[in-house]
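>>> Structural data only, the sequence is not supplied:
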């Protein structure tokens, strides 16, 4: 028989862990399922400076503190990859790569992943100079030159982080101005180890048999092509929602983001979504935590109302 919980949370990032805290503190049985280490993208972040209560904290440290809180009232952490959810009405059946789990409520907090450029050489040089995580791989490029592709918060924050390790950082952006928050931009512009190449698209990652040696670029205004020599390529060009296992539920938009209301409810009763997997504008730790608190409380209300329904005269529990 499938294991059974009041609430199953898919994903153990900041939103998922907060939902686990709220739901388990309300005396519900809770399981968090994740295919990786708890904390999500916080584990790939050096210093977090915009989470209330901390002037600055390392991402993995905040992840650990959140996890300790999330299991304090009995929530369980389950390692696994979710393959599908079946809506059975009063319950949901979650199928993982190794098990089946039943729940009254499912909270989807599966997050998003870094978008790929889809250019020649990007896949071939993965692990040989192409990276999507400066904290993970920056130390391999100590005293070398690297490029960062992108102009949002992640790209510019990671460029500043890399500048403290490598010899020099070149930021390549397809527009003529950055999209990152102003304070992040100011910090990067003031760093003499960071320079910027504007209005430019990267068309290919090149290298030898062992490693990256450069990137081919084209100026999208003048159409001039050139090659920038580099030892490392760090790519930050957007996010893709990790929602493939949930497409059968018809709760996503055309781009794969899950649509919810302000109570984090999807179109399927008993299924909620929070964090970076939602269709929204601001994707931050603080917003994920807030949404996790809402979903955890809504899960409690849903489970209680479900108990009321099944305890009515003439209703048979299954």
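Great, that's in hand. For clarity, every value in this text was computed on a predicted model and none was experimentally measured. Numbers count the residues shown, from 1 in each chain.

>>> From now on I want contacts and neighbour counts done on CA atoms only, so please keep to that.
OK.

>>> From residue 6, how far out is residue 157?
Counting by Cα to Cα, to the nearest Å, the gap between residue 157 and residue 6 amounts to 39 Å.

>>> swap in residue 273?
Residue 273 sits 16 Å away from residue 6 when distances are taken as Cα to Cα.

>>> between those two, who's got more neighbours?
Per other Cα atoms under 10 Å, whichever of residue 273 and residue 6 has more neighbours is residue 273, with 31 against 22.

>>> pretty sure the more buried one contacts residue 19?
No: using Cα atoms under 8 Å, residue 273 is not in contact with residue 19; the gap is 10.5 Å.

>>> What strand or helix carries residue 7?
Counting by DSSP states H and E, the element that carries residue 7 is strand 3-10.

>>> Now do the same for residue 303: helix, strand or coil?
helix (DSSP: H, G, I helix; E, B strand; the rest coil).

>>> pretty sure it is in contact with residue 105, am I right?
Yes: because the distance of 7.2 Å satisfies Cα under 8 Å, residue 303 is recorded as touching residue 105.

>>> Give the residues shared as contacts by these two.
Both residue 303 and residue 105 are in contact with residue 6, where contact means Cα atoms under 8 Å, 6 or more residues apart in numbering.

>>> take a look at this one as well, against the first:
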């Protein structure tokens, strides 16, 4: 059993975590830089002690500040893989991978067999006799994966494992992790900035902002209907918070009504969010008068090429939320003669907008 339960905080780093992961699940942890993602992994691994709280791995308590319990890192059954492979430079690839089983008390011959097996699994058996200095970045990270798995960990922690790889090595590593982690055979937590990592590898997603888990759920639920600003940005969805004023309508904090299709129980007075895609937005230079459509006044912050068209991004919303985006054709952008600083009107049909309850 390799389930994970974390309810712990650390004042110095401004974090307070509360999350659970069942045996055999893979969790992708997303969030902006400095949100506390790596701190979460270090707490679970036992490399950082929380001020308060409790951490359980596989049903065993490894940290409990109230009881004074703290299991040292090497006894937790956790393996951690970071951005850099961190291989021992003086050892061969085979010896690097054999290191963990040797530390666990296995004989030299048994450790050698284990190393060979895991090198074959990750497609690096032909590298067994090389030294780390002779490996490419992608090869070194494959060996690091083999070394981590050779320890037979209850839990595998991966901290941005693809971030240091080039554009050709990263997809190969992503495919390898998918093969190794999907299917309920191993419990893992992967910290990443890349949406592709979550889509390819994870069963669940947790979004961390300002040291808190602000959103969690299945990959599909979080990325198709995000409830947090960061998740909306990476999912390429516009998100506007507000309060339900009547069925099918929310009022923003700055007084604009947004009409849409209500999803779930949306009682008047409840906090809610409106979601719609940039492709659903029409851009006008003057206020349109037709209805039923949502009209949102936007000041253009930037214009960028997006696929075959143009992505218009507005300045941040009045409540500090990420600026809204609209995707239009290049010819439409040229006809409108748009430029940063202009005031335009984003128009969205009500049937293109989903209204959801906001996170507590």
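Noted; the coordinates are in hand. Computed from a prediction, not measured in an experiment: that's the story for all the values here.

>>> quick one: TM-score?
Put the two chains on top of each other and the TM-score (TM-score structural alignment, normalised by the length of the first structure) is 0.24; 139 aligned residues with a Cα RMSD of 7.0 Å.

>>> re earlier: comparing residue 303 and residue 105 of the first structure, which shows the higher neighbour count?
Neighbours of residue 303 of the first structure and residue 105, each counted by other Cα under 10 Å, are more numerous for residue 105; the result is 27 against 19.

>>> wait, the more buried one sits on residue 7?
Yes: Residue 105 of the first structure is in contact with residue 7 according to Cα under 8 Å; the separation is 4.7 Å.

>>> Spell out which residues are contacts of both of the two.
Taking Cα under 8 Å, 6+ apart as the contact criterion, the common neighbours of residue 105 of the first structure and residue 7 are residue 299.

>>> helix/strand/coil for residue 196 of the second structure?
Three-state call for residue 196 of the second structure (three-state DSSP): helix.

>>> So what's the residue count around it?
Around residue 196 of the second structure there are 12 other residues, counting by other Cα under 10 Å.

>>> One more: the one 10 residues further on?
Counted with other Cα under 10 Å, the burial measure for residue 206 of the second structure works out to 25 neighbours.

>>> you'd agree it is up against residue 20?
No: Residue 206 of the second structure is not in contact with residue 20 according to Cα under 8 Å; the separation is 9.9 Å.

>>> on that earlier part again, what touches both of residue 273 and residue 19 of the first structure?
Shared contacts of residue 273 of the first structure and residue 19, counting by Cα under 8 Å, 6+ apart, come down to residue 295.

>>> so what secondary structure elements neighbour the lengthiest strand in the second structure?
The longest strand of the second structure (DSSP state E) is strand 293-306. Contacting strand 293-306 of the second structure under the criterion 3 or more Cα pairs under 8 Å, 6 or more residues apart in numbering; DSSP states H and E are the following elements: strand 257-259, strand 309-314, strand 343-349.

>>> what about 7 Å?
Counting contacts by 3 or more Cα pairs under 7 Å, 6 or more residues apart in numbering; DSSP states H and E, strand 293-306 of the second structure packs against strand 309-314, strand 343-349.

>>> That strand: which residues count as buried?
Along strand 293-306 of the second structure, these residues count as buried under the neighbour rule (16 or more other Cα atoms under 10 Å): 293-296, 298-303.

>>> could you measure the residue lying closest to residue 207 of the first structure once chain neighbours are set aside against residue 229 of the first structure, distance?
The spatially closest residue to residue 207 of the first structure, leaving aside those adjacent along the chain, is residue 213, at 4.4 Å (Cα to Cα, 6 or more residues apart in numbering). Distance of residue 213 of the first structure to residue 229 of the first structure, computed by Cα to Cα: 6 Å.

>>> So which of the two has more stuff around it?
For residue 213 of the first structure and residue 229, the more surrounded residue by other Cα under 10 Å is residue 213, and the numbers stand at 19 against 16.

>>> Point me to the helix or strand that includes that one.
Assigned by DSSP H and E, residue 213 of the first structure belongs to strand 212-219.

>>> Compute the inter-axis angle for the helix or strand just after that strand and strand 212-219.
Per DSSP H and E, the first helix or strand lying C-terminal to strand 212-219 of the first structure is strand 225-229. Using axes from the mean of the first three to the mean of the last three Cα atoms, to 10 degrees, the direction of strand 225-229 of the first structure lies 150 degrees away from that of strand 212-219.
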